[in-house]
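Chemist: Kindly generate the corresponding structure for this input.
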Amino acid sequence: MASASRRAHRLSLWEFRRKADQLDDLLFGLKPKVMILDEFHNALQGRARDVEGVFAFLQRIGLQYAISPVVIGEVAACNYINATSEIASRFDLVAVPRWQCDENYLMMLDSIEAA
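Modeler: Next comes the predicted model:
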């Protein structure tokens, strides 16, 4: 049953190309400098070929659109990035401690709300 639901979520080649073209149009028009990918460890749970495609996409947007990808995720994401020197050389890893409900946290929430 799980494989049937996975097949249902796969895009046809035409749908994939259409979505890729839409993304390219957005990136070309908006010209972002940073792309933040949260829960990145979830992108690493697919087949090896799919994971390679994710990293190829990150490399492409960096080269084609001068976008710096910022990936946020669990330790598994760091482990995968560090697994090969080719991928590790593209990222600076920074450990971020969990937020504490303190004055700094409340100040951050205030600044987000004000923005």
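Chemist: contacts, neighbours, all on C-alpha from now
Modeler: Noted.
Chemist: I'd like to know how far Val71 sits from Glu113.
Modeler: Separation of Val71 from Glu113 (Cα to Cα, to the nearest Å): 23 Å.
Chemist: out of those two, which sits in the busier spot?
Modeler: Here Val71 and Glu113 are compared on neighbour count by other Cα atoms under 10 Å; more neighbours surround Val71, at 18 against 8.
Chemist: one more to line up against the first:
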Amino acid sequence: MLALSTDGVFSDGLVGGQWWAGTAMFTAVLGCILWKGALITDVWTKYTFIAIPGSMLVWFIYLPVVAFIGPAISVDVFPEYYGIVPMLWGNLNFWLFVLLVPFVCNLRDFVWK
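Modeler: A predicted model of the protein is given here:
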């Protein structure tokens, strides 16, 4: 909650709002789920590697596509995402949130394993 308490107020005066917080939360939840999946996987095959780290990679490719390319070709699927990528990726709170939340959520299982 502390990481999102400023609601993404940026130096240029823009406020991220619910889309900024929701996207950060979704990214952290995806990280939690994928790390948990990695923890319970006994044998890593090429398909496991494609599925677990590949899912996070697909998300980090999908977000800029929706935020930049969609509006550039006049396909406003999610107009709220326009310009959100620099706000997210340029914010230290986002990266700390995305790294620390999955770590803390899976710490017990990681220690147990």
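Chemist: What does the superposition give as a TM-score?
Modeler: TM-score for the superposed chains, counting by TM-score structural alignment, normalised by the length of structure 2: 0.27, backed by 47 aligned residues with a Cα RMSD of 3.8 Å.
Chemist: what's the spacing between Ala77 of structure 1 and Gln22 of structure 1?
Modeler: Using Cα to Cα, which is the criterion applied here, Ala77 of structure 1 is 27 Å from Gln22 of structure 1.
Chemist: Neighbour count for those two, which is higher?
Modeler: Ala77 (18 against 12).
Chemist: Report the buried residues of the host helix or strand of the more buried one.
Modeler: When elements are assigned from DSSP states H and E, Ala77 of structure 1 belongs to helix 75-83. Residues of helix 75-83 of structure 1 classed as buried: 77-78, 81 (neighbour count, 16 or more other Cα atoms under 10 Å).
Chemist: the longest helix in structure 2 is where?
Modeler: With DSSP state H applied, the helix covering the greatest number of residues in structure 2 is identified as helix 17-40.
Chemist: about what we covered before: now the buried residues of helix 75-83 of structure 1 in TSV, with distance to Arg18 of structure 1?
Modeler: Conversion of the buried residues of helix 75-83 of structure 1 to TSV gives the following (distance: Cα to Cα, whole Å):
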residue	distance to Arg18 of structure 1
Ala77	28
Cys78	31
Ile81	29
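Chemist: Fine, thanks again, bye for now.
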